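In: Provided below are the primary sequence and the corresponding predicted coordinates.
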Amino acid sequence: MAATSSFELTPNRYVGCNQPCFVIAEIGQNHCGSIDLAMRMIKLAAELNCDCVKFQKSYLNAKFTRSALQKPYSSPHSFGATYGEHKAALEFSEEQFVTLQKYAFNEGIAFTASAMDKKALEFLCKINVPFIKIGSGDCNNWPLLKQTAEKCNKPIVLSTGMQDFTVVKQAYELIAPLNHRLCVLHCVSSYPTPDNDVHLNVIKHYSNAFPSSVIGYSGHENGIEISLAAVAIGAKVLERHFTLDKRMKGTDQKCSLEPNEFKQLITSIRRIETAMGTQTKARRESEMECYRKLGKSIVTAKTIEKGTTLNDEHLDVKVSQPPGIEAQHLYTLIGRKTKNNLDKECPIQYSDLE
């Protein structure tokens, strides 16, 4: 059973059945802690016709244990000596979030964030983001999912990286009875994701398993081809990380798309959507020139006298000028009588038959 759901994800923008793919530019923490850089990225995403920019909101003491925050962090992508210092350097304050939200509104693009803990969820609801994103790391966080579904009264977009289907199904069964406006994203949380770990067919599985939800894809692979394939097989929401330069510091930069790639992604998505069309197979107007030139008709295989009862030996199929009866009707003419004399290779018209 294919997914048939649709709902309003952001003001006047619906997602799901018969709707264009909703494209999220995941800025995440690729802003490197700079609000000026974040604003530049929002502006560019709007110019590229992305539907939404997304950040991440955490309150570190609510998300991490003290020991996790105190752990030394010596990665080349580190912004601090400990993991806590690193994360703190990348975390915007509430005031900065509101500033970015207003800036996005003025640029004409939707703004939201992943709620990485309960306090972050409360803050995002308070500033009235259009929908709540739940990241893969919280797909099995039942208290957070329950609070989001019960108390926020907003659509939910759920990523499912690092989980198996049993957990994803449990998450769905927890959320769906409480909030029907749910989008489930197939996701693999490796950065970048190897092609053989993507498994786009999970999108089809989700569509069958969760027909009351909108299904999408959050990609971390290199390039845009796999994301385009995801749209072609039914992803109605697509999330990709966005960066100004993949060489910048940060663990997500390498698997992100630069502006020229995002532009190509969105242009290609809209082209694919146009090409997908409908399930109705018909002769198209653009084919008529070729059809008039090369379409085949039923013609006489030999000279036929008036009153002849037609059989296979009397008929052939060829390109003819002028055209005759279309080739697919050949067997319906067997047993019909001619009411005119017909020369060899004469295109047969219904007016030639009794």
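Out: Alright, I've got the coordinates. Residues are numbered from 1 along each chain as shown.
In: C-alpha from now on. contacts and neighbour counts both.
Out: Noted.
In: how near is T148 to S114?
Out: For T148, the distance to S114 equals 12 Å [CA to CA, to the nearest Å].
In: Common neighbours of those two, please.
Out: Contact criterion CA atoms under 8 Å, 6 or more residues apart in numbering; residues shared by T148 and S114: I132.
In: need the strands for the protein, in chain order.
Out: Secondary structure of the chain (DSSP state E): strands located at 6-10, 13-16, 22-28, 52-57, 110-115, 132-134, 156-159, 182-187, 214-219, 237-241, 296-300, 315-319.
In: put this beside the first:
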Amino acid sequence: MSVRIGRSLIGPGNPVYVIGEIGLNHNGDVEIAKRLIDVAVESGAQAVKFQKRTPEIATPEHMRDVLRETPWGTMTYLEYRHRVEFGEAEYLEIASYAMRAGVDWFASPWDVPSVAFLEGLDVVAHKVASASITDLELLDALAATGKPIILSTGMSTIEEIDRAVDRLDRDRLVLMHATSSYPMPEHEANLRMIQTLGSRYPGVPIGYSGHERGLQISLAAVALGAVAVERHITLDRAMWGSDQAASLEPQGFDHLVRDIRIIGDAMGDGVKRVFPGEEAPRAKLRRVPA
């Protein structure tokens, strides 16, 4: 089964849906966000994703007054959350820019008011962050939108994934295998979970959201059947921010999308045939005809 998001169908037999996860790597700067949209578009990705929070709700209470050193000085964690959060004006500018660039955009809402905020901007889909998979109130609000939902499964037990899937419409659901280590060591990738999720939730497209360094694990995920791939992107991994080190710079993301497309072309349909390029070697080298 395939799920339509914006301009694309996500599911077996369709081009892998590649999402450039901008998240908070824009550091509260709309111009950086636009440059990251350009990175995604120029690489051939179909979508970019942001994060949307209501800081007073989404910031854990025990973290609110913790002091943090930032490029804008020392501030509390709650003040930092406000500093990097985009409001309506910024997202309208981003939405317009993404539309003109020909790429889907959506976000991970971290609380119920953020769902309403994003619905007001008519996003094409919603993404559930791994940290939110147990927030049943949030899942119910997302299900009520009727929009496609992409659900990441990092830091979750299989029972928690079951509960989340049961709250959502499987006909509009894409599951993303993920491990929420930043950056993720390769021995925690557990890529066989792509097949496990596919068997457990038949008909639901299964993708991969990666937080590793490099490209190999994401490419292996595609070879194992992932129909969508999400990776964080950045202009420079040395930039300030907690997700930058696990992100791909423009050249790396470009190579990732290029290689995903090559693998997609190479997978074929599993039907054995003699290809045109084999005809001449067959005539020249086969001594005993069939």
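Out: Good, I have the coordinates. The shown structure was predicted, so the numbers you read here are calculated from the model rather than taken from an experiment.
In: Including distance to Y103 of structure 1 and mean neighbour count, could the strands of structure 1 go into a markdown table?
Out: As requested, the strands of structure 1 are arranged in a markdown table below (distance: least, CA to CA, whole Å; neighbours: other CA atoms under 10 Å):
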| stretch | distance to Y103 of structure 1 | mean neighbour count |
| --- | --- | --- |
| strand 6-10 | 16 | 19 |
| strand 13-16 | 19 | 19 |
| strand 22-28 | 14 | 23 |
| strand 52-57 | 11 | 23 |
| strand 110-115 | 9 | 25 |
| strand 132-134 | 19 | 25 |
| strand 156-159 | 23 | 25 |
| strand 182-187 | 26 | 27 |
| strand 214-219 | 25 | 28 |
| strand 237-241 | 20 | 24 |
| strand 296-300 | 61 | 23 |
| strand 315-319 | 63 | 20 |
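In: Could you dump the ones you listed into JSON lines and include distance to T166 of structure 1?
Out: Shown next, in JSON lines, are these (distance: least, CA to CA, whole Å):
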{"stretch": "strand 6-10", "distance to T166 of structure 1": "25"}
{"stretch": "strand 13-16", "distance to T166 of structure 1": "24"}
{"stretch": "strand 22-28", "distance to T166 of structure 1": "27"}
{"stretch": "strand 52-57", "distance to T166 of structure 1": "26"}
{"stretch": "strand 110-115", "distance to T166 of structure 1": "23"}
{"stretch": "strand 132-134", "distance to T166 of structure 1": "18"}
{"stretch": "strand 156-159", "distance to T166 of structure 1": "14"}
{"stretch": "strand 182-187", "distance to T166 of structure 1": "14"}
{"stretch": "strand 214-219", "distance to T166 of structure 1": "17"}
{"stretch": "strand 237-241", "distance to T166 of structure 1": "22"}
{"stretch": "strand 296-300", "distance to T166 of structure 1": "55"}
{"stretch": "strand 315-319", "distance to T166 of structure 1": "58"}
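In: Nearest to K281 of structure 1, out of those strands?
Out: strand 296-300 (19.1 Å; CA to CA).
In: packing partners for the closest one?
Out: Contact analysis of strand 296-300 of structure 1 by 3 or more CA pairs under 8 Å, 6 or more residues apart in numbering; DSSP states H and E lists strand 315-319 as its packing neighbours.
In: Find me the equivalent region of the strand it packs on in structure 2.
Out: Strand 315-319 of structure 1 corresponds to no residues in structure 2, going by TM-score structural alignment.
In: I'd like to check the angle between that strand and strand 296-300, please.
Out: 140 degrees (axes from the mean of the first three to the mean of the last three CA atoms, to 10 degrees).
In: Strand 315-319 of structure 1: how far from the chain's middle?
Out: Distance, stretch centre to chain centre, for strand 315-319 of structure 1: 46 Å (CA atoms, centre = their mean, to the nearest Å).
In: Stretch 263-282 of structure 2 too?
Out: Centroid separation between stretch 263-282 of structure 2 and its chain, computed with CA atoms, centre = their mean, is 32 Å.
In: end to end, how far does that stretch reach?
Out: By CA to CA, one end of stretch 263-282 of structure 2 lies 26 Å from the other end.
In: Flag every buried residue along that stretch.
Out: Going by neighbour count (16 or more other CA atoms under 10 Å), the buried part of stretch 263-282 of structure 2 is 263-264.
In: got a list of contacts for that stretch?
Out: With CA under 8 Å, 6+ apart as the criterion, stretch 263-282 of structure 2 contacts 15-16, 219, 222-223.
In: hmm, 10 Å instead?
Out: Stretch 263-282 of structure 2 has contacts (CA atoms under 10 Å, 6 or more residues apart in numbering) with 13-16, 219-220, 222-223, 225, 227, 257, 259-260, 289.
In: burial count for T59 of structure 2?
Out: The criterion is other CA atoms under 10 Å. On that basis, T59 of structure 2 has 16 neighbouring residues.
In: Residue in structure 1 paired with it?
Out: Mapped onto structure 1 by TM-score structural alignment, T59 of structure 2 lines up with F64.
In: thought its match was touching A88?
Out: No - with contacts counted by CA atoms under 10 Å, F64 of structure 1 stays clear of A88, the gap being 11.7 Å.
In: what do these two both touch?
Out: S58.
In: Would you map the helices across structure 2?
Out: Counting by DSSP state H, structure 2 has helices at residues 30-43, 55-58, 77-84, 88-101, 112-120, 136-145, 158-167, 193-200, 216-223, 250-267, 276-285.
In: Against which helices or strands is the second one packed?
Out: What it means is helix 55-58 of structure 2. helix 77-84, helix 112-120 (3 or more CA pairs under 10 Å, 6 or more residues apart in numbering; DSSP states H and E).
In: Adding distance to D269 of structure 2, write these out as JSON lines.
Out: Formatted as JSON lines, the helices and strands packed on helix 55-58 of structure 2 follow (distance: least, CA to CA, whole Å):
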{"stretch": "helix 77-84", "distance to D269 of structure 2": "45"}
{"stretch": "helix 112-120", "distance to D269 of structure 2": "38"}
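In: of all those, which lies closest to V103 of structure 2?
Out: Going by CA to CA, the one of those nearest V103 of structure 2 is helix 112-120, 16.8 Å.
In: okay, the closest one sits on what stretch of structure 1?
Out: Going by TM-score structural alignment, helix 112-120 of structure 2 sits over residues 118-126 in structure 1.
In: what do you get for stretch 190-203 of structure 2?
Out: Under the criterion TM-score structural alignment, stretch 190-203 of structure 2 matches residues 199-212.
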